[in-house]
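1. Here is a sequence with its predicted model. Questions after.
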Amino acid sequence: MEIIISPAKKMRIAHDFLAPRALPAFLEQTETLLAYLRALPPDALRQLLRCNEKIAAESYAQYQQMDLRRGLSPAILAFDGIQYRYMAPQVFETGAFAYAEAHLRILSGFYGVLRPFDGVAPYRLEMQARVRVGGYDSLYSFWGGRLGAAFCPEDGVVLNLASAEYSKAVAQHLPAGTRMVGCVFGELEGGRVREKGVHVKMARGEMVRFLAEHGITDVRDARGFDRLGYAYCAARSDGRRYVFLKQPG
C-alpha cells in the first residue's frame, strides 16, 4: 500500500532535526519550472499564484535565491499546514519514520512526487496554477502521466488522503490494476455526509499518524481509524471509498 497526501502552502526550514536523504525524483522537471518562475515579473507571479502583493514579493525573492541542491529540509518536516500539524512527524518514533519513508508520498505542483526524506526548499506553487511552460498550459498537462506512473504498490492499492486538486493528477495515470481507495471524513447532516475543510485536514493528518504508529500495510486495516471522534461507517463505504463519520458528543 502507498499513501498520497497533499502538500501545504505554509512551509518552514527544518535543517536541525533530521537531514534529507535524497533529492526529489523529478528534479529535472522542477528545474524547468524554477527557470520559468524566475523569469516572471512580480506582478505576473502574483497573478499565477493568486496571492497578495506581499506574498508575491516574498515568493519572487524566494525563487530568485532558490538552490535546489543545498540547504534543504526533509519534505515531511518542511510542510506546516493543518494536516502536518496533526500528523506531527516531529514526534514520530523511528518505526513511524521508517513506515512513512516506505509508504507515504507527498504530491507537489513544484516537485511532482516527494518521499518523506527528499530534500526540498520552501516554495509556493499550487497544482491548479496555470503555468505556461514547454508548450503546456497547466501543471496537470506539464506533469502528464509521470506522477501516476511513479506508483507501483506491491498490493496494487493507493490510499488517497490528498485533496481533489492533487489526487486527480495521479488518479488517471496509475498503472493498470492499481486501485485507489479514498477516505471521507464527515458528519451526518440531514441524512447526507458533509465534509468540513479544516476537520478533513485534521483527520487526514491523524490518519497518517494512525497508519504509521500501527505499521498498517493492508488498506482494510485503515478502517480501524477511530481518532478525533470518527468511526468507520460500513453502510456508506465500499471497496473504493471508506467513510468515517464524526460521532455525536
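-> That came through fine.

2. CA only for contacts and neighbour counts going forward, please
-> Fine.

3. The longest helix along the chain: what's the following helix or strand?
-> Identified as the longest helix of the chain according to DSSP state H is helix 197-214. For helix 197-214, the following helix or strand on the C-terminal side (DSSP states H and E) is strand 230-232.

4. Contact partners for the residue of the chain most remote from its centre?
-> Distance from the centre of the chain peaks at Gly190, with 31.3 Å (C-alpha atoms, centre = their mean). With contact set as C-alpha atoms under 8 Å, 6 or more residues apart in numbering, Gly190 has no partners.

5. measure it to Ser73 for me?
-> 45 Å (C-alpha to C-alpha, to the nearest Å).

6. hey, where'd the strands end up in this protein?
-> In the chain, the segments counted as strands under DSSP state E are 2-5, 73-74, 104-108, 112-114, 119-120, 157-161, 179-189, 192-194, 230-232, 241-246.

7. Point out the most buried one among those strands.
-> strand 119-120 (a mean of 28; mean count of other C-alpha atoms under 10 Å).

8. Check the offset of it from the chain's centre.
-> Relative to the centre of its chain, strand 119-120 is centred 14 Å away, using C-alpha atoms, centre = their mean, to the nearest Å.

9. Could you work out the end-to-end span of stretch 6-20 for me?
-> 19 Å.

10. which parts of it are buried?
-> 6-8, 11, 13-14, 19-20 (16 or more other C-alpha atoms under 10 Å).

11. this is the other structure I want to compare:
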Amino acid sequence: MITLISPAKTLDLSTSELPLFSLPDFQKETFELVRLMKRKSLSDLQNLMGISENLAVLNKQRFVDFQNEFEMHNSKQALLAFKGDVYMQIDVDNFSEEDFQFTQENLRILSGLYGLLKPLDLIQPYRLEMGVRLENKKGKNLYEFWGTRIAKAINETAKGEALVNLASQEYFKAVDQKFLKMKVITPIFQEYRNGKYEVIGLFAKKARGMMVNHIIKNRINDPELLKTFNESNYEWAGEDAEGNWRFVR
C-alpha cells in the first residue's frame, strides 16, 4: 500500500541531524525546471505564482542558488523540510529508525519541482506549486510537463497494491490515473456543521496528516484497516457517491 500526500509551502531549513537520506529520482527533470525558473524576472514570478514582491525575491534567489548536487549542507530530507498543516501532524521528532524505513517504503510526496519524492529524499528549498501555468517544452503547465511519469513511478513503487490518496486535488491531478495499475482510495474528512457534513480545509489537512501518522505508527499495509481510524474523534462513515471513503466527526 502506497500513501500519497502533497508538499507544503512552509519549509524548515534548519540543519537535519538525521543521518538517513536518499536522492530524488527525477533530478534531470528538476534541473530542467530550475533552468526555466532562473530565467524568470521578479515580476514574472509574482504573476506566475501569485506571490508578493518579498516572496518573489526569496524564491528568485532560491532558484539562482540551486546546486547541481544534493548534499546535507544545501538540502534536507523532504519529510523533515516540509512544515505545513499536514506535516505538523506527522510525529517525525519521535520516529524510530524503523518508522523512517517504513515511511520511506510506503509514503510518497508529490511536488511541482521534484515530481515524486521519497520521504528521505534530499531537497533544496523552492516554491513551485503543481497548478502553476509554467510553459515548458512539453506543454503549457506542469501537468503536461510531468505527463505520465509520476503515475508510472507510483506503479513501480506500489507493485500492484492499493494507493491511498491523501493529496490535494491540485496535486493528485498530476497523477495520470489511466496509467495506474492499482485501486485508488481517497479518504475525505468532514465536520458536522449547520445540520450537515462538510469538508473544512484546515481540519481536512490536519486529518490527512493524522492518518499518515496512524498508517506509519501502526504499519498499515491493508487499506481495510484504515476504517478503524479514529484519531481526534473521526470515524468511518462509508463511501460517498464518488467512491471516496468518508470519515466524519
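-> Now that the structure is in, tell me what you want to look at. Please read these numbers as outputs of a predicted model, since none were measured by experiment.

12. Tell me how they score on TM after superposing.
-> Once superposed, the chains reach a TM-score of 0.92 (TM-score structural alignment, normalised by the length of the first structure), with 244 aligned residues with a C-alpha RMSD of 1.7 Å.

13. give me the stretch of the second structure that the longest helix of the first structure matches.
-> Mapping helix 197-214 of the first structure onto the second structure (TM-score structural alignment) gives residues 201-218.

14. Check what contacts the matching stretch and list those residues.
-> By C-alpha under 8 Å, 6+ apart, stretch 201-218 of the second structure touches 3, 85-91, 99, 102-103, 166, 188-190, 221, 226, 229, 231.

15. and what of stretch 57-73 of the second structure?
-> 15-16, 23, 31, 34, 37-38, 40-42, 45, 74, 122-127.

16. Ok, stretch 166-185 of the second structure next?
-> 3-6, 110-111, 130-131, 142-143, 146-148, 150-152, 154-155, 158, 160-165, 186-187, 208, 223, 244-245.

17. OK, contacts around the closest residue in space to Val219 of the first structure that isn't next to it in sequence?
-> Closest residue in space to Val219 of the first structure, ignoring its immediate chain neighbours: Met1 at 6.7 Å, by C-alpha to C-alpha, 6 or more residues apart in numbering. Neighbour list for Met1 of the first structure: 103, 153-159, 217-219 [criterion: C-alpha under 8 Å, 6+ apart].

18. The same query, at a cut-off of 6 Å, please.
-> Applying C-alpha atoms under 6 Å, 6 or more residues apart in numbering to Met1 of the first structure gives the contacts 153, 155, 157-158, 217.

19. Tabulate those residues (TSV), appending distance to Lys196 of the first structure.
-> Below are the contacts of Met1 of the first structure laid out as TSV (distance: C-alpha to C-alpha, whole Å):
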residue	distance to Lys196 of the first structure
Pro153	30
Asp155	31
Val157	26
Val158	23
Thr217	28
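
20. hang on, the earlier thing: in the longest helix of the first structure, what's buried?
-> 199-213.

21. next one: stretch 134-143 of the first structure
-> So stretch 134-143 of the first structure, judged by 16+ other C-alpha under 10 Å, has buried residues 138-140, 142-143.

22. Also stretch 218-234 of the first structure?
-> For stretch 218-234 of the first structure, by 16+ other C-alpha under 10 Å, it's 219, 222-223, 225-226, 230-232.

23. farthest pair in these?
-> The distance between the two most remote of those (C-alpha to C-alpha) is 17.2 Å, for Val219 and Tyr230.

24. Surely Tyr234 of the second structure touches Arg249?
-> Yes. Contact criterion C-alpha atoms under 6 Å: Tyr234 of the second structure and Arg249 qualify, at 4.9 Å.

25. re the thing from before, quick one: average offset of the longest helix of the first structure versus the second structure, please.
-> Per the superposition on the second structure, helix 197-214 of the first structure and its aligned residues are separated by 0.5 Å on average (mean C-alpha distance after the TM-score superposition for the first structure).

26. ok, now stretch 54-62 of the first structure?
-> So stretch 54-62 of the first structure averages 0.6 Å relative to the second structure (mean C-alpha distance after the TM-score superposition for the first structure).

27. how far is that stretch from where the chain is centred?
-> 22 Å.

28. what do you get for stretch 100-112 of the second structure?
-> Here stretch 100-112 of the second structure is found 9 Å from its chain centre; the criterion is C-alpha atoms, centre = their mean.

29. and that stretch, which stretch of the first structure?
-> Against the first structure, stretch 100-112 of the second structure falls on residues 97-109 (TM-score structural alignment).

30. measure that stretch end to end?
-> Start-to-end, stretch 97-109 of the first structure (C-alpha to C-alpha) is 24 Å.

31. Same question for stretch 214-222 of the first structure.
-> Stretch 214-222 of the first structure end-to-end distance (C-alpha to C-alpha) = 10 Å.

32. Trace Phe151 of the first structure over to the second structure, please.
-> That one, Phe151 of the first structure, aligns with Ile154 by TM-score structural alignment.

33. How about that match: what's its closest non-neighbour residue?
-> Per C-alpha to C-alpha, 6+ apart, closest to Ile154 of the second structure is Leu180, 7.6 Å.
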